[in-house]
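Novice: All I have is the shape, not the residue letters:
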């Protein structure tokens, strides 16, 4: 295999800039724009790759494209590792966009927020649809869960 193909497969860094292909140079110039656009809602790696192929029909494979993109993101975005003690913490938040439930009687769409809680050590999750993000719904969501669990034990 030629050096460029080995580089694609195993990610060996090529220090000599002159040995880099024109394809790699093109991608290297456009990766910052791709990373910026990935933050936009609705933009996927696949859509960026399809756009890349329109400009470069003989370009990299989807796998290689994503590999170069991921490497650049990993270099630019700091990552923090957090060690968890089982049962020590629970993370809670409201997830994503509003969803809608259908009212059984009228058929109207009722907007709801999705309350999410996770125990990070065991990846145990809990979700519940609530009317809004107000405190009383956060508390009542938690209380109703405790009551249901207590009822199951009794």
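Specialist: Good, I have the coordinates. No experiment lies behind these values; they were computed from the predicted model shown.

Novice: C-alpha from now on. contacts and neighbour counts both.
Specialist: OK.

Novice: Would you mind finding the longest helix in the chain?
Specialist: helix 135-153 (DSSP state H).

Novice: buried sites along that helix?
Specialist: 137-138, 141 (16 or more other Cα atoms under 10 Å).

Novice: so which strand or helix has the nearest residue to residue 64 once chain neighbours are set aside?
Specialist: What sits nearest to residue 64 in space, not counting adjacent residues and going by Cα to Cα, 6 or more residues apart in numbering, is residue 8, at 6.1 Å. Assigning secondary structure by DSSP states H and E places residue 8 in helix 3-10.

Novice: Show me the contact partners of that helix.
Specialist: For helix 3-10, the surrounding residues in contact (Cα atoms under 8 Å, 6 or more residues apart in numbering) are 12-14, 20-21, 64.

Novice: with those in mind, which one is nearest to residue 116?
Specialist: Ranked by distance to residue 116 (Cα to Cα), the contacts of helix 3-10 are led by residue 64 at 35.0 Å.

Novice: Comparison target below:
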């Protein structure tokens, strides 16, 4: 079994192996091997992202809690995130827009 390890080079990524054959992976083809974080391709991300700014503003109102916002979110989008993931994404939004 041949284990492939990659090293950066000026014209792409070269494989290091005991064989004389070297495989080149260019930055353009690297996306096929690592297409990015699959979580951001989830439709839940798109739906929640569209509402995060509104949730952030509502959270500043008296009597509005994260739990209340999440319950409204789940009614609107039943395949949505669990409460803990909803709070995580909401916290990321709040941190990103902190003055």
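Specialist: In hand now; what should we look at? Remember, predicted model here, so these are calculated numbers, not experimental data.

Novice: Which member of the contacts of helix 3-10 of structure 1 is positioned nearest residue 33 of structure 1?
Specialist: For these, the nearest to residue 33 of structure 1 is residue 64 (17.2 Å; Cα to Cα).

Novice: burial of the equivalent of that closest one over in structure 2, as a residue count?
Specialist: Using TM-score structural alignment, the equivalent of residue 64 of structure 1 in structure 2 is residue 85. A count of nearby residues for residue 85 of structure 2, using other Cα atoms under 10 Å, gives 12.

Novice: again with the one 3 residues further on
Specialist: Applying the criterion other Cα under 10 Å, we find 12 residues in the vicinity of residue 88 of structure 2.

Novice: about what we covered before: mean deviation, the helix or strand hosting the match of residue 64 of structure 1 versus structure 1?
Specialist: When elements are assigned from DSSP H and E, residue 85 of structure 2 belongs to helix 83-96. Superposing on structure 1 and averaging over aligned pairs (mean Cα distance after the TM-score superposition for structure 1), helix 83-96 of structure 2 comes out at 0.3 Å.

Novice: contacting residues around that helix?
Specialist: So helix 83-96 of structure 2 is contacted by 52-53, 55-56, 66-67, 70 (Cα under 8 Å, 6+ apart).

Novice: Out of those, which is nearest to residue 32 of structure 2?
Specialist: For the contacts of helix 83-96 of structure 2, the residue nearest residue 32 of structure 2 by Cα to Cα is residue 52; the value is 30.8 Å.

Novice: who touches that closest one in this structure?
Specialist: 90, 93.

Novice: Swap in 10 Å and give it another go.
Specialist: Neighbouring residues of residue 52 of structure 2 by Cα atoms under 10 Å, 6 or more residues apart in numbering: 58, 86, 89-94.

Novice: Would you reformat the residues you listed as a markdown table and include distance to residue 16 of structure 2 and neighbour count?
Specialist: Shown next, in a markdown table, are the contacts of residue 52 of structure 2 (distance: Cα to Cα, whole Å; neighbours: other Cα atoms under 10 Å):
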| residue | distance to residue 16 of structure 2 | neighbour count |
| --- | --- | --- |
| 58 | 54 | 15 |
| 86 | 43 | 21 |
| 89 | 40 | 16 |
| 90 | 43 | 22 |
| 91 | 42 | 15 |
| 92 | 39 | 13 |
| 93 | 42 | 16 |
| 94 | 44 | 17 |
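
Novice: quick one on the thing from earlier: where in structure 2 does the helix holding residue 8 of structure 1 align, residue-wise?
Specialist: The aligned range for helix 3-10 of structure 1 is empty, by TM-score structural alignment.
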